[in-house]
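**Q** take a look and give me a structure for this.
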Amino acid sequence: MDASIKHRHSETTYTFVTPPADASIEVLNEFYWTNEAEPHVLRRKQILAKHPEVTKLTGYEPKTKWYVCLVVLLQCLVAFYLKETPILSWKFFILSYVIGATANQAIFLAIHELSHNLLFKKPFHNKMFAIFTNIPIGIPYSASFQPYHQLHHKFMGDEYLDADLPTKWESIILSNLLGKVFFATCQIFFYALRPMFITQIKFTYIHLLNIIGQVVFDYAWIQYVGLNSFMYFLLSSFLAGSLHPCAGHFIAEHYVLNENNTARKSEIVDGSNVIPVPPETYSYYGSLNLVTWNVGYHNEHHDFPYIAWTKLPELKRIAPEFYEPLPQVKSWCGVIWWFIFNDVNLLWNRVKRRGKEKHGHKIDKLDQNQA
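**A** Below you'll find the model as predicted:
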């Protein structure tokens, strides 16, 4: 299925085709085009050259859908249980934080797996199941997430195409203690609203189905179960992207923090780095991966986006010489704390690339190959 992206800053429109997870490794490699400075394509080629058996790990994981159904059911049961509980009560908040936020973070990251077609063989089935998975979030999200996330992989660090990057104004205004507290508390709003100010996504019937399906569910739930119960979904979504242990992955994945930040003042001159750019992707191998579909294996995921969560540890086991030397994040809770209270950690501590002119030609070539 085609997806189209249009720059806010130009009339250029980019079109790409999302391949199924069981496509050949050559197709998957071509889909993840990036410029020479981004590390994942090069490392993927090096790993495949040394460990060709890694190709056997690619493909969807059919049992994931059953786990997702259980998480969705859990959220609906807890929401039903709280239907008579006042929203402004400790019981409501604690259940929303401990169960709701953890479950909805798993929902967000299940949609992330679905965006890579890792639950079903056919991309269309992944999109439809993502609409179902979206239910406990409370607002339509899944259809918009996929194209933005594909851009994050294809154009990692591009200041116009990677909506995961903080904008210039975010960095200017929020790079102080209070600003970082606000950013860490309200991350979910930044990730939801920022893309709309950077790129334009073509509205498709998938978006329409996502909206209709979510509105119908929300209306029916409020009518037959109650508004208090529905607010559990919304509060769970907010807390999942706020000061919650699992929310640490948003910052941990690509922010250059603490001792890794020695090259913060790197500059790009004529396409060459005056100071070597620091590592821009970081993995976490702790216990919270158990409730987040191994999203902590983030270097592994960016190297091989079509390897399902269940097989990412096996990828690391097969190629330890590539992953063990990389800097790692030891604690997602610690990341939130260090990000806020360490003066060296600011919103602009991200690797960016000024390359939209370079990207234009390569995308045109990619379109022709995938049409």
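
**Q** from here on, just use CA atoms for contacts and neighbour counts.
**A** Will do.

**Q** list the buried residues for stretch 218-233?
**A** Neighbour counts over stretch 218-233 (16 or more other C-alpha atoms under 10 Å) mark 218, 221, 225, 226, 227, 228, 229, 230, 231, 232, 233 as buried.

**Q** assign the second one to helix, strand or coil.
**A** Which is residue 221. Assigned with DSSP: H, G, I helix; E, B strand; the rest coil, residue 221 falls in the helix class.

**Q** contacting residues around it?
**A** Counting by C-alpha atoms under 8 Å, 6 or more residues apart in numbering, residue 221 makes contact with 227, 230.

**Q** what's the separation between it and residue 89?
**A** Using C-alpha to C-alpha, to the nearest Å, residue 221 is found at 21 Å from residue 89.

**Q** over to the last one?
**A** Distance, residue 233 to residue 89, using C-alpha to C-alpha: 16 Å.

**Q** how about this one, so we can line them up?
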Amino acid sequence: MGAEGADCDRIENQATSANVRSLLFYFSLYGGAESLTEGRSPRRTEVPSPTAEDDGVNFTKPPQDPNDFLWLMTEEPHRSRRITIMKKHPEVTKLMGHEPFTKWVVLGVVSLQVAVAYYLRSTSIISPIFLTLAYVIGATANQNLFLAIHEITHNLAFKGIKPNKALAIFANLPIGIPYCSAFKGYHLEHHKYLGEDGIDTDLPTRLELILLNNVFGKVFFATFQIFFYALRPGLVRNQTPTMWHLVNLVVQVIFDVIIVKFMGLRALGYFLMSSFLAGSLHPCAAHFIAEHYLWDGLDQETYSYYGPLNILAYNVGYHNEHHDFPSIAWTRLPALRALAPEFYDTIPSHPSWPMVIVNFICDPEVGIFARAKRKAKNI
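**A** Next comes the predicted model:
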């Protein structure tokens, strides 16, 4: 009986240890296993059209070192793929150009936000109805406006540059804080100098890697990522203000004053809360992480997502397509993918935006370190 009792104790201890290891998946510094040698997480990305090189199920490369970014010597992939696609499918040029429908979507969403702010003008900011509407409607709407400004930054709403800049300032209004003019310069550099350290301000800094490279840091980053994307550019690379920066600032301040005067501080609070939640733990906010973080040990630095949330997000999920052809408007990005499936359906993509946030936090193989960087060239 003594031996049987010892066996029972051993089995119970093993079961307890297994439960502890299971809990450590969520609380260890690596966000999962105690080390990267304990086994790999499930494959997070999928390949719409599997190939011999990548079937979308098996891992093709070992995990990335979590102590540093992935430094690449190769050029960014989008320019070369754009050239290849244009040679094989010269008709792709017919997809380029602005989308007149964009201005009407912007008008509708701005009007919706003003209407909801008016409805909540006498509602406590901490009340359930205020917080619910700010998350469900406000965050979704302001994320849509973030991406409208992204679309307009590429001059894809009007033919002329000035009408696009004016529309971006209008789309900025319910966001509450002027940012669209500064965003334009930083974002165009993100396209031209993708992954270049000190120039592409979409990249996390070394300080972020040191402070946030654990599961609690990832929760903090995912919750407050709107502040990282707002503050990091000014800390990494200053811009020279232009007249449009001033116009953006003045128009926004006038609008905010009018809102406070006629609707009250709570209406302005609704706009600001909507903007915060739009860049926090919101399904559509997952695109910030999904677009350029590295997954499954791959050195692929841009990922697409083809799911239904693209309807709310100007098809920004078609992100490989967008970086390949920034001159193609959001309504025609699905047509680009359909035109060249041999290029896009063989690239790993994300099956779900909401799961990107969950996996980013819990998966030991992805974190602040999971970005590709290049040494900056002289510009």
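
**Q** can you give me the TM-score here?
**A** Remark: TM-score between the superposed chains equals 0.82 [TM-score structural alignment, normalised by the length of structure 1]; 307 aligned residues with a C-alpha RMSD of 0.9 Å.

**Q** that older thread, residue 161 of structure 1: which of the buried residues of stretch 218-233 of structure 1 is nearest?
**A** For these, the minimum distance to residue 161 of structure 1 (C-alpha to C-alpha) is 30.4 Å, reached by residue 233.

**Q** which element is the aligned residue in structure 2 for the closest one on?
**A** Taking TM-score structural alignment, the alignment pairs residue 233 of structure 1 with residue 271 from structure 2. Following DSSP states H and E, one finds residue 271 of structure 2 within helix 265-278.

**Q** after superposing, tell me the mean distance of that helix to structure 1.
**A** Its aligned residues in structure 1 lie a mean 0.4 Å from helix 265-278 of structure 2 after superposition (mean C-alpha distance after the TM-score superposition for structure 1).

**Q** which part of structure 1 matches the next helix or strand along the chain from that helix?
**A** The helix or strand immediately downstream of helix 265-278 of structure 2 is helix 287-290, counting by DSSP H and E. Alignment of helix 287-290 of structure 2 against structure 1: residues 249-252, by TM-score structural alignment.

**Q** stretch 211-228 of structure 2 too?
**A** Using TM-score structural alignment, stretch 211-228 of structure 2 corresponds to residues 173-190 of structure 1.

**Q** can you check stretch 135-145 of structure 2 too?
**A** Counting by TM-score structural alignment, stretch 135-145 of structure 2 pairs with residues 97-107 of structure 1.

**Q** how about residue 289 of structure 1, what's its match in structure 2?
**A** Aligned partner of residue 289 of structure 1 by TM-score structural alignment: residue 310.

**Q** for that match, give me its contacts.
**A** Residue 310 of structure 2 makes contact with 316, 317, according to C-alpha under 8 Å, 6+ apart.

**Q** let's see it at 10 Å
**A** Going by C-alpha atoms under 10 Å, 6 or more residues apart in numbering, residue 310 of structure 2 touches 144, 284, 287, 316, 317, 318, 330, 353.

**Q** what separation do you get for the closest residue to the first one other than its chain neighbours and residue 307 of structure 2?
**A** Think residue 144 of structure 2. Once flanking residues are discounted, residue 144 of structure 2 sits nearest to residue 313: 5.3 Å by C-alpha to C-alpha, 6 or more residues apart in numbering. According to C-alpha to C-alpha, residue 313 of structure 2 stands 11 Å off from residue 307 of structure 2.

**Q** who has more neighbours, those two?
**A** Using other C-alpha atoms under 10 Å, the more surrounded residue of residue 313 of structure 2 and residue 307 is residue 313, with 21 against 14.

**Q** isn't that one up against residue 140?
**A** Yes. Counting by C-alpha atoms under 10 Å, residue 313 of structure 2 touches residue 140, with 8.7 Å between them.

**Q** returning to that earlier point: and the helix holding residue 271 of structure 2, what other elements does it pack with?
**A** helix 101-119, helix 128-133, helix 140-153, helix 225-236, helix 243-263 (3 or more C-alpha pairs under 10 Å, 6 or more residues apart in numbering; DSSP states H and E).
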